[in-house]
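J.: Provided below are the primary sequence and the corresponding predicted coordinates.
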Amino acid sequence: METRKIQLTGGSTFTVSLPKQWAKEHGLESGARMYLYPHSDGSLLVRPSPTQNGKRESRVSVDHLDEDDISRTVRAFYAAGFDSFTLTAVGGFEVSQRNAVTMAASGLVGLEIVSESDDVITLQSLLNTNDVSIRQTVIQLQRITLAMHERAVTAVIEDDEELAARVCERDDEVDRLFGMVSRHYQRALSDLQEIDQLGIDRPTIADYYTIARQLERVADHAEKIATISSRLDDPPQSIMEEIGAVAREARATVKDASSVLLGGTDIEMAYRALDDRDNLGDDLDQLDRRLYDSEIPDRYLLGLLLDSVRRTSEYGGNIAETLIQGAARNRELSTR
């Protein structure tokens, strides 16, 4: 890092000199035009050439990829923040490959196929960053995820296969929302204009991304719990009630921790969430040992349920730790 003093030139203009080595590396000399991009976080980007209005485009051949890998490629380019990208297949797209592109695009917010031929498919994001609220997206993600988890546990306790199926269907919605958060987070890492348009700073969007990632994992475990419901063979009601109780505590850990950022509650809530996670861990250990020592036929499946409950609580703890670190960071900045 280098420092420069601001100079007053001509009585009305502030000037700052450029590092000589940097200027030489970029072929700059006296009279060269520089491009300045001021941003709301107080930074000033200086470039020897203009940006391309933040537009990111790419082209990739997918001839050698199967349907699953084509889907992964579409999701990767979307998450990486490309405005548009083109897939090519020299020998032409097979029907299954074309369907894979269509299905992948339909699972991502704002991504559309804008043109296609036998051997070329171009996709474009129609999202307007100015219309996106990362905060509201993560709040929606939290509500859906916790509802999925609660209903999945209810489906297990009440042996409700129809409810379990509805829980699994909502996982795609969670993936769509998380994909959008991930996309804007990735774009914000390399584009200051993205941050300005979103109206938040980089540390905050990183916190939102972390919460969204943990919530997406909670949703995955909700789906896992729901799929177990059809495999259980009338386990003891007393055990199921205990599992329902610890599951409620696990969800409360996630809700309390995420409310520090999403609900504006005091940071002390994050510390309490960590304590609750630790206490719940002890309760889960005891219940797990009792299951292991029991003669219940489905104790293995019940053990899987407890593992998903434990993971849910741990994800809440991850959120709490992230927000405690953020609070420490903010205190440091406030003392400068």
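T.: In hand now; what should we look at? Just so we're clear, the structure is a prediction, and the values are computed from it rather than from any experiment.
J.: when you work out contacts or count neighbours from here on, use the C-alpha atoms and nothing else.
T.: Will do.
J.: helices of this structure, residue ranges please.
T.: 20-25, 67-79, 95-106, 134-158, 161-169, 171-190, 192-198, 202-228, 237-262, 268-293, 299-334 (DSSP state H).
J.: now those as TSV including mean neighbour count and distance to residue 2?
T.: Shown next, in TSV, are these (neighbours: other C-alpha atoms under 10 Å; distance: least, C-alpha to C-alpha, whole Å):
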stretch	mean neighbour count	distance to residue 2
helix 20-25	10	11
helix 67-79	18	34
helix 95-106	17	45
helix 134-158	21	34
helix 161-169	18	54
helix 171-190	20	22
helix 192-198	19	21
helix 202-228	22	23
helix 237-262	20	35
helix 268-293	17	38
helix 299-334	19	21
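J.: okay, one more to line up with it:
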Amino acid sequence: MAIKRKVQLTGRSTYTLSLPRDWIDRLKIEQGDELSILELEDGNLLISKEELTVSREKEVVIDLDEIEDEDLLEKIIISKYLAGYSKTTIRSNKEIPSRISKIVSSIVNNLIGSEIISEGLNHIEIRDLAIHGEFPIDKAVRRAHLIARNMQKIAIESFINSDSDNVSDVFEREDSVDRLYFLIRREITSALENPTILKELNMNSREVLYVYPVAKSLEKIADHSESIAQACLDLQGKKVDKKIGEYLLNYSKEAMEIHTQAILSFLGKRRDLAVKALNVFDALNQKLEDGTLNRERVSDIDVEIQIQFVERNLDRICGYGMDIAEMAIDRIH
């Protein structure tokens, strides 16, 4: 329940505000104690007994002896990174096998800002050395989109030309998108927990909540682009008809235009670009429905299956582009 207090003028220039007695008693605040006051981006003030300008280090210990599955270990390490822990220690009552150490090292290499700073026979210490706000969230979103967009371009061209040589590049880039996605999620979590970090990111709490679904959509676009690259390998050298190649290329270009305009709208806070993305989506659907953009079925069932698989992935990429456009509109209003 909100409590109202009148501002009092003491002397000629000092304004005072009385604090609720139950709050004082609950936090055991006494006369002479110092309180921290932080002005939030929306102009509100945050009053705390704790120091607001300094982030307290979050530490966690993972008991390796309780984890038998290596995939579970990876999920736990990543979850601690996303939760904003600055120090994660993996401990065991036995000597940690070199195989596990290599797995942990590989996981940490995919987490931006994390490093293994200490390693012994029965412990591994991971530190988050990144400085909040050093890599702005908007910049991370822009970078993730650029990589995902290039992945889609390479994947569809590789499929059309049955060129498996460039497919490995798509798989490698997908890891880069994952790293950026994890970084964005961690920054969001830390910002919502600590108003000081929120201020360092130069965003308000409302804006931060819109960033996560956008980052997730970009991660999904990268995943679907990776799936298209995998379809190229599954063709096993079989060629796609030229007309079908042109059809898929045009389909992909339209899908790319949707999420490109949507991201530009989100980052630039431009509603007109979000509307443009929506219009491209509607026009694409109309072309698919009236046959303006279509193809003939392929007699080779194996090739037909892969083409349909690519179509489904392009359809999902369009959907995620629409999700970003909707987030852009919500962020602006």
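T.: Ah, there it is. Small disclaimer: the values here were computed from a predicted structure and weren't measured.
J.: care to give me the TM-score?
T.: Comparison of the two superposed chains (TM-score structural alignment, normalised by the length of the second structure) gives a TM-score of 0.89, and 326 aligned residues with a C-alpha RMSD of 2.4 Å.
J.: re earlier: to residue 54 of the first structure, which of the helices of the first structure lies closest?
T.: helix 192-198 (7.4 Å; C-alpha to C-alpha).
J.: mean shift between the closest one and the second structure?
T.: Aligned to the second structure and superposed, helix 192-198 of the first structure gives a mean residue distance of 1.4 Å (mean C-alpha distance after the TM-score superposition for the first structure).
J.: repeat that for stretch 306-314 of the first structure.
T.: Using mean C-alpha distance after the TM-score superposition for the first structure, the mean distance for stretch 306-314 of the first structure is 0.6 Å.
J.: before we move on, back to that, who wins for proximity to residue 1 of the first structure among the helices of the first structure?
T.: With C-alpha to C-alpha as the criterion, residue 1 of the first structure lies closest to helix 20-25 of the helices of the first structure, at 11.9 Å.
J.: just to revisit the earlier point, so which of the helices of the first structure is nearest residue 49 of the first structure?
T.: Of all the helices of the first structure, helix 20-25 comes closest under C-alpha to C-alpha, at 12.4 Å.
J.: so for residue 12 of the first structure, which of the helices of the first structure sits nearest?
T.: Going by C-alpha to C-alpha, the one of the helices of the first structure nearest residue 12 of the first structure is helix 20-25, 24.7 Å.
J.: mean distance between that closest one and the second structure after superposition?
T.: Helix 20-25 of the first structure sits 2.7 Å off on average (mean C-alpha distance after the TM-score superposition for the first structure).
J.: so how far is residue 332 of the first structure from residue 99 of the first structure?
T.: Remark: distance between residue 99 of the first structure and residue 332 of the first structure (C-alpha to C-alpha, to the nearest Å) = 51 Å.
J.: likewise for residue 317 of the first structure?
T.: On the measure of C-alpha to C-alpha, residue 317 of the first structure and residue 332 of the first structure end up 23 Å apart.
J.: again with residue 67 of the first structure
T.: 49 Å.
J.: do residue 258 of the first structure as well
T.: From residue 258 of the first structure to residue 332 of the first structure the distance is 22 Å (C-alpha to C-alpha).
J.: and for residue 59 of the first structure?
T.: In terms of C-alpha to C-alpha, residue 59 of the first structure sits 44 Å off from residue 332 of the first structure.
J.: same deal with residue 227 of the first structure?
T.: For residue 227 of the first structure, the distance to residue 332 of the first structure - C-alpha to C-alpha - is 46 Å.
J.: list the contacts for residue 295 of the second structure?
T.: Going by C-alpha atoms under 8 Å, 6 or more residues apart in numbering, residue 295 of the second structure touches 243, 244, 247.
J.: then residue 227 of the first structure?
T.: Residue 227 of the first structure makes contacts with 164, 165, 168, as judged by C-alpha under 8 Å, 6+ apart.
J.: just give the nearest non-adjacent residue to the last one, would you?
T.: Sequence neighbours aside, residue 223 is the residue nearest to residue 168 of the first structure in space, at 5.1 Å (criterion: C-alpha to C-alpha, 6 or more residues apart in numbering).
J.: quick one: that neighbour and residue 166 touch, right?
T.: No. The criterion here is C-alpha atoms under 8 Å, and residue 223 of the first structure misses it with residue 166 at 9.6 Å.
J.: any idea how far the residue nearest to residue 168 of the first structure is from residue 239 of the first structure?
T.: Using C-alpha to C-alpha, one gets 21 Å for the distance from residue 223 of the first structure to residue 239 of the first structure.
J.: over to residue 215 of the first structure?
T.: For residue 215 of the first structure, the distance to residue 239 of the first structure - C-alpha to C-alpha - is 26 Å.
J.: what does residue 127 of the first structure give?
T.: With C-alpha to C-alpha as the criterion, residue 127 of the first structure and residue 239 of the first structure are 47 Å apart.
J.: what of residue 37 of the first structure?
T.: Relative to residue 239 of the first structure, and taking C-alpha to C-alpha, residue 37 of the first structure is found at 61 Å.
J.: residue 88 of the first structure now?
T.: On the measure of C-alpha to C-alpha, residue 88 of the first structure and residue 239 of the first structure end up 55 Å apart.
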